[in-house]
Structures are given as C-alpha cells and as structure tokens.
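Asker: Quick one: sequence and predicted model below, then my questions.
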Amino acid sequence: MKIHLSDRAKQWFKEEMDVEKGDYIKFYVRYGGSSPLHDSFSLGVTKEEPITVGEEVEVDGITYFVEEKDLWFFDGHDLHVEFDETLDEPKYEYKK
C-alpha cells in the first residue's frame, strides 16, 4: 500500500487544514458511509501525530500517513488522493 497525492490535493490540505512543514495528516478508517472497498466504512482525515505508522509519505515536509491498524481497509490497494473541482474537496481513489 502506497499513498499518492495530486498537487491540487496537497494545496487543499495546506489551505483548508492549515498544515505546514513538520505537520502530520492522518488518513483513518471510520465506521459509517461507504467506500468502493467496504460497505459501512469510509476514510476520514485529521491533523494529528502518528502512534504506529503502517504507511507514510512525506511531501514538502508534511507527513501523510495511515496507522498500521487501518491498513486492512485498503485490501492491497494504493491510496490516490485527488481533487474534486466540482465539490472543492479531496477525493479518494483506490488502485491496485
């Protein structure tokens, strides 16, 4: 499992979540909603430091990560964080 971010998605995190060098963005599994991979579970995002990193990528001094306990959600897929221009928010795609 790898994490990929588009340039526009990275810009959104900087502007909307006020992230800067040294900060952490956590992608986590939450109960509720749905995703292409699992009914009743969706992906959430928050600004907080990791406990046990399962996967991470550092871009422009910002670390984007998934905790080890949440890796099951991705079921062997990479996380691609793109940007939805219509909704003006990130969108998540899961690719093998």
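Answerer: Great, that's in hand. Since the model is a prediction, treat every value here as computed from it, not as a measurement.
Asker: C-alpha from now on. contacts and neighbour counts both.
Answerer: Noted.
Asker: counting contacts, what elements does whichever strand in the chain runs longest pack onto?
Answerer: Longest strand in the chain, counting residues (DSSP state E): strand 24-34. The contact analysis (3 or more Cα pairs under 8 Å, 6 or more residues apart in numbering; DSSP states H and E) places strand 24-34 against strand 39-47, strand 62-67.
Asker: can you give me the offset of the first one from its chain's centre?
Answerer: Right, the one you point to is strand 39-47. A distance of 9 Å separates the centroid of the chain from that of strand 39-47, by Cα atoms, centre = their mean, to the nearest Å.
Asker: And here is the other one:
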Amino acid sequence: MKIFISTDAMNWFQQEMEAVKGDTIRFFARYGGSSPLHEGFSLGVTKDTPFEPTVTYKVEDILFFIEETDEWYFDGHDLHVELDSQKDELKYAYKKA
C-alpha cells in the first residue's frame, strides 16, 4: 500500500491547509459518508502527529501518513490524491498495486 500526491493536490494542501515544511498530515477512516471501498465510511484528512504509521509519503518535507489502525479502510489499495479543478477540492482514487 502506498500514497501518491499529485502536484495540484500538493498545492491545495499548502494553500488550503497551510501545510509547510515539517508538517505531518494524516489520512484516516471516518464514520459517515461513503466511498468506493466502504459504505458508511469516508476518508478524512487532518494535521496530526504520527503514532504508529503503517504507510508514509514525504514530499517537500511534508509527511503524509496512514496509521496502522486505519489500514483496514484501504483494503490493500494504494491511495492516489488528486485535485478536482472544477470543484477546487481533493479527490481520491483507490487502486490495487
């Protein structure tokens, strides 16, 4: 399982979440909504401190991670984070390696 962040998505994190060098950003399973992987759950994103990260991806000295407790949500899929330019918001794709 891996994380991929597009250049446009990275710009979004820097502008909308004010992400700067040294920040750590967590992707996590949250109750509510839906996703292609799990009905009733959706993907959340927040600035957080890693505790037991199972997957990490570092770009421009910003660490993106998924905690071991949230690994179930991805069901072995890689996470691809891109920007929906029409809505100016993040969009997620889940792809098997």
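Answerer: Yes, it's here. Every value quoted in this text rests on a predicted model; they were computed, and no experiment measured them.
Asker: And the TM-score between them?
Answerer: TM-score for the superposed chains, counting by TM-score structural alignment, normalised by the length of structure 1: 0.98, backed by 96 aligned residues with a Cα RMSD of 0.5 Å.
Asker: so which of the helices and strands packed on strand 24-34 of structure 1 is the most packed in?
Answerer: Across those, the average number of neighbours (mean count of other Cα atoms under 10 Å) peaks for strand 62-67, which reaches a mean of 21.
Asker: Spatially, what comes nearest to the most centrally placed residue in structure 2 if we skip its sequence neighbours?
Answerer: Geometric centre of structure 2, nearest residue: Phe27, 4.0 Å, by Cα atoms, centre = their mean. Closest residue to Phe27 of structure 2 apart from its sequence neighbours, by Cα to Cα, 6 or more residues apart in numbering: Val45 at 4.6 Å.
Asker: most remote residue from structure 1's center?
Answerer: Residue farthest from the centre of structure 1, counting by Cα atoms, centre = their mean, is Thr86 at 19.4 Å.
Asker: Output the helices and strands packed on strand 24-34 of structure 1 in CSV; the columns should cover distance to His77 of structure 1.
Answerer: Formatted as CSV, these follow (distance: least, Cα to Cα, whole Å):
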stretch, distance to His77 of structure 1
strand 39-47, 13
strand 62-67, 13
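Asker: Out of these, which gets nearest to Val53 of structure 1?
Answerer: strand 62-67 (4.5 Å; Cα to Cα).
Asker: average offset between the closest one and structure 2?
Answerer: Its aligned residues in structure 2 lie a mean 0.3 Å from strand 62-67 of structure 1 after superposition (mean Cα distance after the TM-score superposition for structure 1).
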